[in-house]
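[1] Here is the input, now give the coordinates:
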Amino acid sequence: MEGWKGDFVVLGIETSCDDTAAAVVESSGRILGESKRTQDQIHAAWGGVVPGLARDAHASAIEEVVKEALEKANVTEDQLDAVAVTMGPGLEICLRVGFHQARDIALNFSKTFVSIHHLEAHVLMVRQADQNVKFPFLVLLVSGGHCQILVARGVGDYLMLGGTLDDSLGEAYDKSARMLGLDVGGGGGAALEALAEKGNPKAIKFGVPMAKRKDCHFSFAGLKTAVRLAIQNAGGDLTNPLNDAQAAADIAASFQHVAIRHLEDRIERAMKLCKEEMGMSDLKHLVVCGGVAANKLRVTTSLQCSPQLGSAQACRFHEWLVPLNPSTDNGVMVAWAAVERLRLGVCEDPTELEVKHVVLSCAHVDVHHRLGPVGL
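    Here you go, the predicted model:
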C-alpha cells in the first residue's frame, strides 16, 4: 500500500491495562478530541490491577469514551479516515475490549484499520508534539511492566540496548509504596513521590544496583528488598506500616534517589555505547517516556542527566521530554502512532486478525536486540 499523504483523521483506542481511552487526531498532530476513564479506585483495595475487574470496567466505559472523543472533535464515524487500536502488549482480556470496538467501527463504516504496539505508541508521542524530532533517537522507556533503553531507528524499527532483568521500575515503585502503607488509589509512583518530597534522599545508603556491570540492563528487585529491610529496621512490617512519618519519608526519598542514580548510570552507558562503539554520532535526542515517566522521576532525571552526561560525552544530547499528561496511557498516542504508520502505507484487514493475536507483538514492529558484550 502506498503511504498516505495530505490531511487525514484517525480515531485511536487504548485498553491495554486499566485506562479506557480514545482520541481523534489529525495527521498534522492536532488533537481534535479525547476522552479517558481511569480505574485507580476500582483496583486500590486489591493492591494491583485485577484483570477481570479491569475488563468489566473497559466494557462498561468503552462506548461512552469513544462517543465523547468523537463529540469533542465534532467528528462522526463517517468522517474518520482510519481507526487504530492497541493490540499488545497488555492484558489479553482488556485488549480484546478495545480490539472489538475498533474492529466494529472499521467494518461498519468501511474505515482503514491500524493495529498499534503499545510501547511504540509511547515512543512515537514525542513526534506528535514536535515533528522536528528526527530518527534516530535514544529512548528510555519506563512503564509499569517495562524498563528499556532503545535506539529508535524508524517507525517499527528499534534496537534494544538494555532491559530489566527482574522487576520493572514501575513495579518497584508500586511495591515500595504499598510496603510503606501509602494510599495507592492514585498510583503507587505518585504516592511514593509525594512522600519522598518530605524526606532526606541520603538518609539511607541504598546501594546503586549493578554498579559494576558494564552493560545497559536494569535491576530493581534488590532495591525493592532493601526497602523492605529498611522498613523492618525502622520498626514496621508488611502488616503494620511505619508509625514514624519521617522515617517513612526518608525511605521513600532514598529509594527514589538511588532509582534515579541507576537510570542515570544506564543512560550514560547507552550514550557512550552509541557514540564510541556503534558510531551513531547523529543522535540528537534522548526521549524519556512511558507511564512511570509521568511522575517527578521524569523531570528529575532530565535535570540530573543533561549537564552531567552532556559534558561527559563527545556529542551533546539535547534532551526532549514528552509532555507530562501524554506520558500515561491515552488515546492520542495510539492515533498518532497510526498516523506514522499510515504515512508508510501500513495497515491491516481486521477480518484477517484473529482475536488471539491481540496479545502478541504487532506486525511491522521489529525490536532487534544488540548481542555481545557492551564493553564499556
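[2] okay, CA-based contacts and neighbour counts for the rest of this
    Noted.
[3] For the stretch 201-350 of the chain, which segments count as strands?
    Per DSSP state E, counting those that start in this stretch, the stretch 201-350 of the chain carries strands over the ranges 285-289, 318-319.
[4] Redo the ones you listed as TSV? Include mean neighbour count and distance to residue 88.
    Shown next, in TSV, are the strands of the stretch 201-350 of the chain (neighbours: other Cα atoms under 10 Å; distance: least, Cα to Cα, whole Å):
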stretch	mean neighbour count	distance to residue 88
strand 285-289	24	17
strand 318-319	15	28
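[5] where's residue 22, which helix or strand?
    Residue 22 belongs to strand 19-26 when assigned by DSSP states H and E.
[6] Which strands or helices does that strand pack on?
    strand 9-14, strand 31-38, helix 51-73, helix 331-342 (3 or more Cα pairs under 8 Å, 6 or more residues apart in numbering; DSSP states H and E).
[7] and for comparison, fold this next one:
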Amino acid sequence: MLVLGIESSCDETGVAIYDTERGLIGNQLHTQIAMHAQYGGVVPELASRDHIHRLVPLTRACLDEAHVDLQDLDAIAYTQGPGLGGALLTGTSFANALAFANDKPVIPVHHLEGHLLSPMLAEDKPEFPFVALLVSGGHTQIMAVTGVGKYELLGESIDDAAGEAFDKTGKLLGLPYPGGAKLSQLAKLGVAGRFEFPRPMLHSHDLNMSFSGLKTAVLTAVNKVKEAHGTVDEQTRNDICLGFQDAVVDVLSRKVQDALKQTGFNSLVVAGGVGANWKLRERLNQLKVRVFFPPLSLCTDNGAMIAFAGAMHLQDARAVGAFDVKPRWPLIATR
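    Down below sits the predicted model:
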C-alpha cells in the first residue's frame, strides 16, 4: 500500500510517500527557519502563506522521487493537529482536495503520534511494548506504548516543553533563531561545573516535569555576570549553555529511568526535535535498556512520519467529508 503523508503543523512543509512493502520511497521537506529567523520566532501568518506556496511543488517532487502517480496511491494522510491553526488548515485543505479529486481516502493523523512512531522508520526498529519520550518544542511527554494507538500518558511538563525552554534560553543568551540548536552546539565548548542550575521536580515522586523556572535561573546568572563584568564573554556564555543543557538532560534521563522501572519495559523510544540533542542521546544510550531514535533527518517535523502513521491506520481512514483541524488535541484522546 502506498500512502502520501502531508505535514504542515508549524514551520516545516513535509511531503512523503510510504510503501508498506518497500518502506519510505519519497521524502521532501522545506524548512522556514531562514524566513522566521529575522523575527526571532515563528510568525503564524507567514508560516501559513509559505505552506501554500510549497505544497504543490513538494508533492510533485515527491511523486517524481518515488516514481509513482497520484492514481497509484492508496490513501492520503495529513496532520490534523495539534499545531498552528492556519498552518494546519493549509495541509488539511490540500490533502482533502487532492483526495477528493483522485477518489482516495484521507487519514487524519495526530502530529505527536507521527513523532512517536517515527523510530520505526529506522533500520533498527523497536518492538512493542516500550516507554516513549516525546520531547520537542511544543511537547514533553512520557508514555507507555503497547501498540499502535495504545498509549498511556505517564508524565509530562506542567509548563514549558524542553525544546521551548532550549529556544527561549538561547534567545535570552542572544543566540540566533532557533536558539536551542545553537545552544546545544555551544554547550560542547563549555566548562562543566561552572554554572549549576536547578533540576526542577527531580524528586517529585511522579513523572511530571517543569522547565520554565530554568529560564529564570539562567536570566539571574546572566544578570550577575553582567553586574560583575559588564558583559557576558564567549566562554561564560558557553559555560551557561552547558550548565542549562545538563540540567534539562538530568531531569529527562531521571524521569525516563523512573518510567522504565514503573512499567517494567526494557525498551525506550525517543522522538521529537530534542531527540537530536547530542547530550541527551549520550546519556540515554548509557541506560541498561535498548534505546531507539528516529534517523536524525526525521527528528524534526516531516511528512515521512505522517505517511507512516497513516499507513498504520489505513483501515481506520475517515471519509473525505471529515474535514477538520485540531490545533489543540491531546494524543491520549485520539483513539
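[8] To residue 262 of the first structure, which of the helices and strands packed on strand 19-26 of the first structure lies closest?
    Of all those, helix 331-342 sits nearest to residue 262 of the first structure, with 27.5 Å by Cα to Cα.
[9] What helices and strands are in contact with the closest one?
    Right, helix 331-342 of the first structure is packed against strand 9-14, strand 19-26, strand 31-38, strand 82-88, strand 112-117, helix 118-129 by 3+ Cα pairs under 8 Å, 6+ apart.
[10] Past it, which element shows up next along the chain?
    Where DSSP H and E defines the elements, the next helix or strand beyond helix 331-342 of the first structure is strand 366-369.
[11] Distance to residue 362 of the first structure and mean neighbour count added to the helices and strands packed on strand 19-26 of the first structure, as TSV?
    Output for these, formatted as TSV (distance: least, Cα to Cα, whole Å; neighbours: other Cα atoms under 10 Å):
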stretch	distance to residue 362 of the first structure	mean neighbour count
strand 9-14	14	32
strand 31-38	23	20
helix 51-73	21	19
helix 331-342	12	29
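[12] rewinding a little: and residue 67 of the first structure, which of the strands of the stretch 201-350 of the first structure is closest to it?
    With Cα to Cα as the criterion, residue 67 of the first structure lies closest to strand 285-289 of the strands of the stretch 201-350 of the first structure, at 27.9 Å.
[13] What residues in the second structure pair up with the closest one?
    Strand 285-289 of the first structure corresponds to residues 267-271 of the second structure when matched by TM-score structural alignment.
[14] and if you look at stretch 148-168 of the first structure?
    Aligned using TM-score structural alignment, stretch 148-168 of the first structure spans residues 141-161 in the second structure.
[15] quick one: buried residues of that stretch?
    By 16 or more other Cα atoms under 10 Å, the buried positions in stretch 141-161 of the second structure come out as 141-145, 149, 151, 154-157, 159-161.
[16] What residue in the second structure is paired with residue 40 of the first structure?
    Applying TM-score structural alignment, one finds that residue 40 of the first structure aligns to residue 33 in the second structure.
[17] List the residues that contact the equivalent of residue 5 of the second structure over in the first structure.
    Applying TM-score structural alignment, one finds that residue 5 of the second structure aligns to residue 12 in the first structure. When the contact criterion is Cα atoms under 8 Å, 6 or more residues apart in numbering, the partners of residue 12 of the first structure are 22-25, 83-85, 331-336, 338.
[18] rerun at 7 Å
    By Cα atoms under 7 Å, 6 or more residues apart in numbering, the residues touching residue 12 of the first structure are 22-24, 83-85, 331-332, 334-335.
[19] what do you get for residue 33 of the first structure?
    23-24, 69-70, 72-73.
[20] Identify, from those residues, the entry nearest to residue 8 of the first structure.
    Set against residue 8 of the first structure, the nearest of the contacts of residue 33 of the first structure by Cα to Cα is residue 24 (10.6 Å).
[21] That closest one pairs with which position in the second structure?
    Taking TM-score structural alignment, residue 24 of the first structure has residue 17 as its aligned residue in the second structure.
[22] In JSON lines, list the contacts of residue 33 of the first structure along with distance to residue 327 of the first structure.
    Shown next, in JSON lines, are the contacts of residue 33 of the first structure (distance: Cα to Cα, whole Å):
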{"residue": "23", "distance to residue 327 of the first structure": "15"}
{"residue": "24", "distance to residue 327 of the first structure": "17"}
{"residue": "69", "distance to residue 327 of the first structure": "19"}
{"residue": "70", "distance to residue 327 of the first structure": "22"}
{"residue": "72", "distance to residue 327 of the first structure": "21"}
{"residue": "73", "distance to residue 327 of the first structure": "21"}
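[23] Can you name the residues that contact the nearest residue to residue 5 of the second structure once chain neighbours are set aside?
    Nearest residue to residue 5 of the second structure, sequence neighbours excluded (Cα to Cα, 6 or more residues apart in numbering): residue 307, at 3.8 Å. Residues in contact with residue 307 of the second structure (Cα under 7 Å, 6+ apart) are 3-5, 16-18, 77.
[24] just to revisit the earlier point, sort out which one of the contacts of residue 33 of the first structure lies nearest residue 243 of the first structure for me.
    For these, the nearest to residue 243 of the first structure is residue 23 (44.1 Å; Cα to Cα).
[25] can you count the residues close to the closest one?
    31 (other Cα atoms under 10 Å).
[26] ok, now which ones touch the most centrally placed residue in the second structure?
    Centrality entry for the second structure: nearest residue to the mean C-alpha point is residue 272, 2.9 Å, by Cα atoms, centre = their mean. By Cα under 7 Å, 6+ apart, residue 272 of the second structure lies in contact with 115, 134-136, 299-300.
[27] Max pairwise distance over those: which two?
    134 and 300 (11.6 Å).
[28] Counting neighbours, go ahead and name the busier of these two.
    residue 134 (25 against 20).
[29] Surely the more buried one is within a helix?
    No: looking at residue 134 of the second structure with DSSP: H, G, I helix; E, B strand; the rest coil, it is strand, so not inside a helix.
[30] That one and residue 145 touch, don't they?
    No: the criterion here is Cα atoms under 7 Å, and residue 134 of the second structure misses it with residue 145 at 11.7 Å.
[31] residue in the first structure matching residue 83 of the second structure?
    In the first structure, residue 83 of the second structure lands on residue 90 (TM-score structural alignment).
[32] and the gap between that match and residue 357 of the first structure?
    Using Cα to Cα, to the nearest Å, we find residue 90 of the first structure at a distance of 12 Å from residue 357 of the first structure.
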